[in-house]
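*Asks:* Give me a 3D structure for the following:
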Amino acid sequence: MNKKIKLLLGIGFALFLIASTVIYFKFFASNTNLNKEEVYVTIPTNSNYEEAKKIISPFIENIGEFELMASLRKYDKNVKSGRFLIKKGMGNFALVATLRKNVPVNLAFNNQERLQNLCARVSSQIEPDTTKLIAAFTDATFLKENQFNKDNVFSIFIPNSYEFYWNVSAEKFRDKMLSEYKKFWTKERLIKAKQLNMTPVEVITLASIVHKETVKADERPKVAKVYLNRLEQGMPLQADPTVIYSLKLRDNNFDQVIKRVLYDDLLIASPYNTYVNIGLPPGPIAMPDISAIDAVLSPDNNDYIYFCASIERFGYHEFASTYAQHQLNAAKYSKWLNEQGTKR
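*Replies:* Next comes the predicted model:
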């Protein structure tokens, strides 16, 4: 091999190394600008390339180099909406790849008291806003087809953890919740509801009261039975949580904390007030835990008609079969509240 050929080979190899180095830095070397290990970005539905670039540019060191890769891999012509994970140290090749991989949201909810509050919480985790979510769940056709109304459609939500893509539509989110609701109501649960002469919505409505009455899961079957006893005898439920719900609804303030129900509160005119109305309220007053729902479906065996918060076992209640015994229990609790200075 003569010197000229060797020289040309050497030059070619050097050029290859230079090109490889350039390609590496353009394609694979870090091009992120993060002060933490990772960040999620959300690109709204129907976003174009310029809109997407504006969203991701704060997290990219050299936007020009990214644009070159985006063009080579035709990302600029095919922007995807959704939630994407950018990790520290990603190169341009990896950045384009990650912007094509929609990452699901693990969405969990519980302890919500009405549809509006739940939709507000959910909307902070997925793309549809509160208005769109409420509209989907209160759509007249949807309600009619599934035998719900605006007062009881809140029953559809079973507390759990669910996986959704961030850019799921309000209607698809709603339909998924309906599917989960139907799965929850197994043949066994439906049989138990029928034995109580109750519909699933009625069971959840009563369970929401049981849920609010006690946080103790082991006490819920006993509380549930008290209310079932009252319903069987045609008595008003006289559930303080329904009065509290009525007050919050009247004031349109579900953030207020009401620790004590006063006598005048018992007279509030509201379809949710079970002191002045016989039977169940129009719909749930909260999103009951599964333990509360199953407590109604599998209640304790007792003949109690009354119960009152216990001052000896905090979080639990004292139960009574007679009004006389209940008055003694209630007097103890009232005295204790006064000693604590609890006025509201």
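*Asks:* From here on, just use CA atoms for contacts and neighbour counts.
*Replies:* Fine.
*Asks:* Could you tell me which residues within stretch 195-212 count as buried?
*Replies:* 198, 200-212 (16 or more other C-alpha atoms under 10 Å).
*Asks:* tally of neighbours for residue 38?
*Replies:* Neighbours of residue 38 under the rule other C-alpha atoms under 10 Å: 15.
*Asks:* Isn't it up against residue 85?
*Replies:* Yes: using C-alpha atoms under 8 Å, residue 38 is in contact with residue 85, at 6.9 Å.
*Asks:* All the helices of the stretch 1-150 of the chain, residue numbers only.
*Replies:* Along the stretch 1-150 of the chain, the stretches classed as helices by DSSP state H, counting those that start in this stretch are 3-27, 49-56, 63-72, 92-98, 115-123, 130-137, 140-145.
*Asks:* if we look at the first one, which residues are touching it?
*Replies:* For helix 3-27, the external contacting residues (C-alpha atoms under 8 Å, 6 or more residues apart in numbering) are 65, 69, 91, 92, 93.
*Asks:* got the residues you listed as TSV, with neighbour count columns?
*Replies:* Converted to TSV, the contacts of helix 3-27 look like this (neighbours: other C-alpha atoms under 10 Å):
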residue	neighbour count
65	16
69	20
91	23
92	27
93	20
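*Asks:* I'd like these laid out as JSON lines, including distance to residue 335.
*Replies:* As requested, the contacts of helix 3-27 are exported to JSON lines (distance: C-alpha to C-alpha, whole Å):
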{"residue": "65", "distance to residue 335": "74"}
{"residue": "69", "distance to residue 335": "74"}
{"residue": "91", "distance to residue 335": "69"}
{"residue": "92", "distance to residue 335": "70"}
{"residue": "93", "distance to residue 335": "71"}
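*Asks:* Pick the one among the residues you listed closest to residue 337.
*Replies:* Residue 337 has its nearest neighbour among the contacts of helix 3-27 in residue 91, at 63.5 Å by C-alpha to C-alpha.
*Asks:* Excluding covalently adjacent residues, which one is nearest to residue 330?
*Replies:* Nearest-residue entry for residue 330: residue 308, 5.9 Å, with adjacent residues in sequence omitted and distances by C-alpha to C-alpha, 6 or more residues apart in numbering.
*Asks:* Please identify the helix or strand for that neighbour.
*Replies:* Assigned by DSSP states H and E, residue 308 falls within strand 306-309.
*Asks:* compare with the first, here's sequence two:
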Amino acid sequence: MKYASFAIMLLLFATDAASPQRSGDTAGTTADARIPELWFSANSPWNIPITSTIKTSYSDAAIAAYAARGHAINMNWGSAGVYVIYDYGTERSHADLAFRDGNGQHWAIPHVPISSTLIKAVTYRLEQGNTDGMTCVVDVPSKRFLSFWQPRKTANGITIRTGGFASFTGLGWSLVGRNLPSLGRAAGSNYCGGLIRESEMQRGTINHALALAWPKDLIRAPTSPFGALQYPASNTDGVNMTSPAAVPMGARIQLNPALDDAALMRLGLTRPADLIIGHALQRYGGYIVDSNTATMGGSVYFESRFNSGGRIYGATNPWPLAILSQLRFVPPPPPQGMDLTSPALLATTGNPRQDQK
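*Replies:* Below is the predicted model:
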């Protein structure tokens, strides 16, 4: 995700030093009764199965252009880490994280819990050379998914370059046409959306669409004559202006649902984790929500496990090239009768409030 966000400040509120320590934070598994199994609302685009049997007009050309480069699909388990906030303990303070978007508007994410676990994760990312620092925080007390891009440690907490939040029952996407900053990813979606989580792999099922990246030069530029966005995306950082084989940001990709496990294994998906991921891509598909360099290819995003994802998830990485012939782009889900301009929907999606000061 690359966005033009500018000056940023941290408004620190009173700490909770007098509060009793309860369960504290964890950067571990998300299998906890206080965290909903279904992330975001049932009618969120993340949670709607694919029902269409048709391909988009650009599907064949897009897959062919990608395959011509010899790119595989990578398993990116160094992506947005899920840092679970259970309560407000003794090591916690609260802050409004304020930033300015590319249009010069000031925004703030209110009452963000600043924990030692979060600061540890931010510090770790910088030590590992991860300058994007894509971060998802599950804020259980406030029932919010917080989403930060380029967090940095400061003497009093953290700053962010941009970000947002979504309620547990929100859509998890910034609203199309509302001139709002991205909630994290280039497409406008929350970083928590579409992650493959450790608890899901332990359970053996993934009941939502996946978050994927695609090569930047195979994603349409904002002024592309072919149309830059596909619902539910509201932003893009694509750069392709000329090729009909480039995909719009928000494009939805699907693995051939007619393939049974035996067929998937013949294609090279021989590990149990491969089949779990494959089943999710067959039923829910995945959204192109971010970009990679032209040489990197596409990626599927996982809950980050501090560089131990390969051991924890155990999927084949990268997936065999034979899989590419079984992928297609499909139409987006309908907006489910939602009024995308309603103030009520704006509130539930949890876009950062505009700072009027």
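*Asks:* TM-score for these two?
*Replies:* Here the TM-score for the pair of chains, by TM-score structural alignment, normalised by the length of the first structure, is 0.21; 121 aligned residues with a C-alpha RMSD of 6.6 Å.
*Asks:* before we move on, the earlier item: mind listing what the residue nearest to residue 330 of the first structure touches?
*Replies:* So residue 308 of the first structure contacts 317, 318, 319, 326, 329, 330, 333 (C-alpha under 8 Å, 6+ apart).
*Asks:* switch the cut-off to 10 Å
*Replies:* Contacts of residue 308 of the first structure were listed using C-alpha atoms under 10 Å, 6 or more residues apart in numbering, and they are 213, 316-320, 326-334.
*Asks:* Quick one, which of those residues are buried?
*Replies:* Members of those classed as buried by 16+ other C-alpha under 10 Å are 213, 316, 317, 318, 319, 320, 326, 329, 330, 333, 334.
*Asks:* The third one against residue 309, yeah?
*Replies:* Yes: between residue 317 of the first structure and residue 309 there is a contact at 4.3 Å, judged by C-alpha atoms under 10 Å.
*Asks:* now the buried residues of stretch 195-212 of the first structure in JSON lines, with distance to residue 4 of the first structure and secondary structure?
*Replies:* As requested, those are arranged in JSON lines below (distance: C-alpha to C-alpha, whole Å; DSSP: H, G, I helix; E, B strand; the rest coil):
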{"residue": "198", "distance to residue 4 of the first structure": "96", "secondary structure": "coil"}
{"residue": "200", "distance to residue 4 of the first structure": "89", "secondary structure": "helix"}
{"residue": "201", "distance to residue 4 of the first structure": "89", "secondary structure": "helix"}
{"residue": "202", "distance to residue 4 of the first structure": "93", "secondary structure": "helix"}
{"residue": "203", "distance to residue 4 of the first structure": "91", "secondary structure": "helix"}
{"residue": "204", "distance to residue 4 of the first structure": "88", "secondary structure": "helix"}
{"residue": "205", "distance to residue 4 of the first structure": "91", "secondary structure": "helix"}
{"residue": "206", "distance to residue 4 of the first structure": "93", "secondary structure": "helix"}
{"residue": "207", "distance to residue 4 of the first structure": "90", "secondary structure": "helix"}
{"residue": "208", "distance to residue 4 of the first structure": "89", "secondary structure": "helix"}
{"residue": "209", "distance to residue 4 of the first structure": "92", "secondary structure": "helix"}
{"residue": "210", "distance to residue 4 of the first structure": "92", "secondary structure": "helix"}
{"residue": "211", "distance to residue 4 of the first structure": "89", "secondary structure": "helix"}
{"residue": "212", "distance to residue 4 of the first structure": "90", "secondary structure": "helix"}
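*Asks:* Return the member of the residues you listed nearest to residue 187 of the first structure.
*Replies:* For these, the nearest to residue 187 of the first structure is residue 200 (11.6 Å; C-alpha to C-alpha).
*Asks:* Quick check: closest non-adjacent residue to that closest one.
*Replies:* That would be residue 193: by C-alpha to C-alpha, 6+ apart, it lies 6.6 Å from residue 200 of the first structure.
*Asks:* May I ask you to confirm that that neighbour is in contact with residue 297?
*Replies:* Yes: counting by C-alpha under 10 Å, residue 193 of the first structure does reach residue 297; the two are 6.2 Å apart.
*Asks:* about what we covered before: please report how far the residue nearest to residue 330 of the first structure lies from residue 96 of the first structure.
*Replies:* 62 Å (C-alpha to C-alpha, to the nearest Å).
*Asks:* before we move on, what about residue 84 of the first structure?
*Replies:* Counting by C-alpha to C-alpha - residue 84 of the first structure and residue 96 of the first structure are separated by 10 Å.
*Asks:* again, but for residue 172 of the first structure
*Replies:* Distance from residue 172 of the first structure to residue 96 of the first structure, by C-alpha to C-alpha: 28 Å.
*Asks:* Neighbour count: these two, which is higher?
*Replies:* With neighbours defined as other C-alpha under 10 Å, residue 172 of the first structure and residue 96 compare such that residue 96 has more, 22 against 12.
*Asks:* Helix or strand: which one has residue 228 of the first structure?
*Replies:* Using DSSP H and E, residue 228 of the first structure falls in helix 220-233.
*Asks:* The very next helix or strand once past that helix packs against which elements?
*Replies:* Using DSSP H and E, the next helix or strand after helix 220-233 of the first structure towards the C-terminus is helix 240-251. For helix 240-251 of the first structure, the elements it packs on are helix 200-213, judged by 3 or more C-alpha pairs under 10 Å, 6 or more residues apart in numbering; DSSP states H and E.
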